[in-house]
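Student: with the sequence up front, the predicted model follows.
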Amino acid sequence: MSRLKGVSERDPRAGFKAERRDCGASVPQGLLKAARKSGQLNLSGRNLSEVPQCVWRINMDIPEEANQNLSFSATERWWEQTDLTKLIISNNKLQSLTDDLRLLPALAVLDIHDNQLTSLPSAIRELENLQKLNVSHNKLKILPEEITNLRNLKGLYLQHNELTCIPKGFEQLFNLEDLDLSNNHLTTVPASFSSLSSLVRLNLSSNQLKSLPAEISGMKRLKHLDCNSNLLETIPPELAAMESLELLYLRRNKLRFLPEFPSCKLLKELHVGENQIETLGAEHLKHLNSILVLDLRDNKLKSVPDEITLLQSLERLDLSNNDISSLPYSLGKLHLKFLALEGNPMRTIRRDIINKGTQEVLKYLRSKIKEDEANQRDSVTETAMTLPSESRVNMHAIITLKILDYSDKQTTLIPDEVFDAVKSNIITSINFSKNLLCEIPKRNNFLSSLPEEMESLIRLQTINLSFNRLKILPEVLYRIPTLETILISNNQVGSVDPEKLKKMENLITLDLQNNDLLQIPPELGNCVNLRTLLLDGNPFRVPRAAILMKGTAAILEYLRDRIPT
């Protein structure tokens, strides 16, 4: 009868009382009998509004089968039963627990999640063998100080309650390894938390924390820290000294700066998405030697430093929904498995390449590295002063296609020989893009306006003004009714006039990629003659990338639906 030692001191009749028959159908006798042998009882999801007495007294009262069978076999010796060490009463309707909890002193696991508990009994202090306590998804507003007596506790799960503070003496739970306080109403974390030296995992997400104590660095074994969805504006620099930290979650806060991590040599995942971070510098990256995942989505980053190549172990990089217009080609040297760029006004990579996925983007960046190296070699063999001969002008394009093309020559002027080649031929399209021109007809790269005299070009059908410095769609273009194609990508255009565009009945292609459009006027949706409308690479937030990918018709319909009535 040694199994009754301890509880018999509280109840001298223990072991000789007939089992009370108040369990009803909610706790079958067969389940109790099995629990006496295994030491485990699972009463989850039985619609219980209170814990039956037969559960609390399972190791004290004479079982029902003892009254029905006076000759016990070896498997039915109820006096040799195992003390209950694991009790699961989750997913019920319990509003409280009684002090009878003390009658189960051998409990190592108590799981009462998903009930309606508003408090815990003070008798919980007597469960000195308890190693795991799950009281998540209840309605606890406070924790009893007696909980600090559970010195053997290794796992404490209190998420999804209504806690506003932590009781004094909490640091006495020095064996605690896993602590979940997420989804409560905490506004502060006690500095005494630093005494939880055995803690490996700490979840503080979805609270109302405005700061973290510097003392948190005292958790020398902490590997996983989750502070998502709080009100954090800064991170104590001491956090960067946590040498054991492997996973750090800081998403959905109010961080404006990314901390440096000089001592976090083991950090594998850093999640700082949905903040207000504006700068990513070499000082933020140079210590992240082991980083595998870097989440920077939904911030205000404008650029990515060349030092991103320091992250040689990086596998996943999320840069979506920032203000990044270009990427360093050196990014192509990383061996990324996942790269997210959606929602950025990207100017150096075409949308169709981004849509093909990570490996195509990396392949493109690597090709640009090789192209730059080749250009550097070739630059010594060609000068901008070299004048073309008539043979370098595409006469077939002039005569048959009515196109004068003298693009990508890096010249500051268009030589007379080019215009002499045209002679009496009618030209409807001129392409002088990717040069160093400062005025008409020497245009591209530095143009900030167009002369009003262009209005006299009554047969002009296509105009390419890409790669200049135009800040608006030139007014003169609205007055050229023959225009079918306007290519004005890679400028600084900040606005267009949808009413004037609507009157350009022949206009079917409008390329506004990689400009500075902060918003797209809904009235642009009325330009129903447009067959190609390109808007990628602008800093507007709507329409989102998913709409742009559907094509011009979907974009125009989306805009029309948002015209104010």
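Tutor: Received it, and whenever you're ready, just let me know what you need. Numbers count the residues shown, from 1 in each chain.

Student: can we go C-alpha only for contacts and neighbour counts from here?
Tutor: Fine.

Student: for L173, see how far away V272 is.
Tutor: Taking Cα to Cα, to the nearest Å as the measure, V272 falls 30 Å from L173.

Student: stretch 342-359 spans what distance, first to last residue?
Tutor: Taking Cα to Cα, stretch 342-359 runs 15 Å from one end to the other.

Student: could I get the buried residue list for that stretch?
Tutor: By neighbour count on 16 or more other Cα atoms under 10 Å, the buried set for stretch 342-359 is E342, G343, N344, P345, M346, R347, I349, R351, I354, T358, Q359.

Student: turn these into a markdown table, columns for distance to L365.
Tutor: As requested, the buried residues of stretch 342-359 are arranged in a markdown table below (distance: Cα to Cα, whole Å):
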| residue | distance to L365 |
| --- | --- |
| E342 | 17 |
| G343 | 19 |
| N344 | 17 |
| P345 | 17 |
| M346 | 13 |
| R347 | 13 |
| I349 | 9 |
| R351 | 14 |
| I354 | 11 |
| T358 | 11 |
| Q359 | 10 |
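
Student: farthest pair in those residues?
Tutor: P345 and Q359 (20.1 Å; Cα to Cα).

Student: thinking again about what came up before, which of the buried residues of stretch 342-359 fall within helices?
Tutor: R351, I354, T358, Q359 (DSSP state H).

Student: reformat the residues you listed as CSV; add distance to A546.
Tutor: Formatted as CSV, these follow (distance: Cα to Cα, whole Å):
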residue, distance to A546
R351, 12
I354, 13
T358, 17
Q359, 20
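
Student: which one of those is nearest D511?
Tutor: Nearest to D511 among these, with distances taken as Cα to Cα, is R351, at 12.9 Å.

Student: ends of stretch 167-175, what's the gap?
Tutor: 17 Å.

Student: in it, which residues are buried?
Tutor: Buried residues in stretch 167-175 (16+ other Cα under 10 Å): F170, E171, Q172, L173, F174, N175.

Student: shouldn't the fourth one be in contact with L153?
Tutor: This means L173. Yes - counting by Cα atoms under 8 Å, L173 touches L153, with 6.7 Å between them.

Student: pasting the second one now:
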Amino acid sequence: MSVLDVRKNRLRALPLELCSMQLSLLDLTDNELPSLPPQLGLMTSLRKLPLDGNPLKSIRREVLAGPTPRLLSWLRDKIPDDMGSMGAQRGDQVHTGNVFGGDSSTLAADAAEKMKLGGSQRQELSFPGSGLTHIPPEVWEAGEAGLQSLDVTGNKLSSIDPQDLSRCRELVTLQAGRNALQVWPLPLGASSLPSLVRLCVSFNPIRSAPPGAFASCAATLRVLDLSGVPAAGCLPSGCLSSLRQLEELLMSQASISSFPMEIIDNEPLPALRVLKLSGNQMTDLPQGVTALVRLEELDVSNNDLTNVPPHIGLMTNLRSLQLDGNRLRSIRRPVLERGTKALLEYLRDRIPA
């Protein structure tokens, strides 16, 4: 299931189990929700989250009115560092079918074994916030049996063995954000992960990536989340430019000091639709960003920008341009508050004749 429509009910709370679903649309319009669980931000597959008609007082209006990825990022930032043993236990029970709880690794192994033996109709394993310190061997055996989605978000993993990961030839989605990974997890062999489309390693203390970091999935990767990863600002040459199918690049809060020119120089990424660079230390936004002709969302909020190239106003596909939190001298606050359409018009009017 990718769509869940619960409009016009009287929901006052959302179950945490909902946060582990791979939804693209969650419609919560016209309910009685006073708040949202921060774990909802872990649903990186979510494209639309309508919330009109709810008494949400804990979320700023501009966040609610902005694009869904911005709201999800805001929610993720509210997740406590220790996600709680009760929450972890609850997650284990949901995904393994063990209603009595138990050791997280044992339960993960049990779920993987069931999938491998055909006890699960869906080829996915999901253990967010389960307290895992390592991925049991049974998960990698499930990888050889056709595992398509693995979610280990919000655990205590210090490493993922690239050799084990390369056993997952049919893996489409890997969610490994908010762990303690220090070493790059992907194998380096060309096309060794030939099905991988979505990769999230956000908010892990990975400080460097090897040359050819994405060689295993360069031909297929469409969504890449490196938010909060120190290595995002110092990727070896050729890593990003090799991702010719990439549609979404998320690199917020990654201590990036300059725009990643590799995505626009020579051969700009032809499929890129979403670019998130908020919360960094960039001082310049190059005019070359206009070469990303399919770009729909550009978020450079909360950087150190003082100017914005007026030619960005010519980007006709752009439906969300986030500039808040910069030291902009040429754009008045009222213009920013009028939204993307007015902002693009303002920029177009300032293109030199």
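Tutor: Perfect, I can see it now. None of the values given here were measured: they were computed from a predicted structure.

Student: okay, now T552 of the first structure: neighbour count?
Tutor: 20 (other Cα atoms under 10 Å).

Student: thought it was touching T509?
Tutor: No - checked against Cα under 8 Å, the pair T552 of the first structure and T509 is beyond contact range at 10.0 Å.

Student: name the SS class of L174 of the second structure, please.
Tutor: Following DSSP: H, G, I helix; E, B strand; the rest coil, we place L174 of the second structure in the strand state.

Student: just curious, which of the ones in helices among the buried residues of stretch 342-359 of the first structure is nearest to L239 of the first structure?
Tutor: Using Cα to Cα, T358 is the member of these that sits closest to L239 of the first structure, with 32.5 Å.

Student: quick one, what contacts the closest one?
Tutor: Applying Cα atoms under 8 Å, 6 or more residues apart in numbering, one finds that T358 of the first structure lies in contact with L336, K337, F338, L339, A340.

Student: do the same with L336 of the second structure
Tutor: L323, D324, L343.

Student: what's it aligned with over in the first structure?
Tutor: Aligning on TM-score structural alignment places L336 of the second structure opposite I354 in the first structure.

Student: gap between its match and R297 of the first structure?
Tutor: 16 Å.

Student: now do stretch 134-153 of the first structure: distance from first to last residue.
Tutor: Using Cα to Cα, one end of stretch 134-153 of the first structure lies 11 Å from the other.

Student: can you check stretch 340-347 of the first structure too?
Tutor: Start-to-end span of stretch 340-347 of the first structure (Cα to Cα) is 15 Å.

Student: go on, stretch 316-331 of the first structure?
Tutor: Note: stretch 316-331 of the first structure ends 12 Å apart using Cα to Cα.

Student: who touches that stretch?
Tutor: Stretch 316-331 of the first structure is contacted by residues 292-306, 308-309, 336-349, 362, 365-366, 368-369, 537, 539 when judged by Cα under 8 Å, 6+ apart.

Student: tell me which residue of the first structure lines up with W140 of the second structure.
Tutor: Counting by TM-score structural alignment, W140 of the second structure lines up with E171 in the first structure.

Student: touching, its match and S192? I think so.
Tutor: Yes - using Cα under 8 Å, E171 of the first structure makes contact with S192 at a distance of 6.0 Å.

Student: give me the common contacts of these two.
Tutor: Joint contacts of E171 of the first structure and S192 (Cα under 8 Å, 6+ apart) do not exist.

Student: and A209 of the second structure, how far is that from P185 of the second structure?
Tutor: Using Cα to Cα, A209 of the second structure is found at 9 Å from P185 of the second structure.

Student: sorry, slip of the keys, the one I care about is V223 of the second structure.
Tutor: V223 of the second structure is 16 Å from P185 of the second structure, where distance means Cα to Cα.

Student: so between these two, which is more surrounded?
Tutor: Using other Cα under 10 Å, the more surrounded residue of V223 of the second structure and P185 is V223, with 22 against 19.

Student: let's verify T234 of the first structure: helix, strand, or coil?
Tutor: Following three-state DSSP, T234 of the first structure is assigned to coil.

Student: show me what it aligns to in the second structure.
Tutor: Alignment note (TM-score structural alignment): T234 of the first structure maps to S208 of the second structure.

Student: what is the burial count for that match?
Tutor: Neighbours of S208 of the second structure using other Cα under 10 Å come to 18.

Student: list the contacts for it?
Tutor: Neighbour list for S208 of the second structure: V183, W184, P230, A231, C234, L235 [criterion: Cα under 8 Å, 6+ apart].

Student: cutoff 6 Å now
Tutor: A231 (Cα atoms under 6 Å, 6 or more residues apart in numbering).

Student: same thing with L232 of the first structure?
Tutor: K210, S211, N253, K254.

Student: again, 8 Å this time
Tutor: L209, K210, S211, L212, N253, K254, L255.

Student: what do you get for P185 of the second structure?
Tutor: By Cα under 8 Å, 6+ apart, the neighbours of P185 of the second structure are S159, I160, D161, P162, L165.

Student: counterpart of it over in the first structure?
Tutor: Matched by TM-score structural alignment, P185 of the second structure corresponds to P213 in the first structure.

Student: what about that match, distance to P190 of the first structure?
Tutor: Counting by Cα to Cα - P213 of the first structure and P190 of the first structure are separated by 7 Å.

Student: V293 of the first structure now?
Tutor: Taking Cα to Cα, one finds V293 of the first structure at 30 Å from P190 of the first structure.
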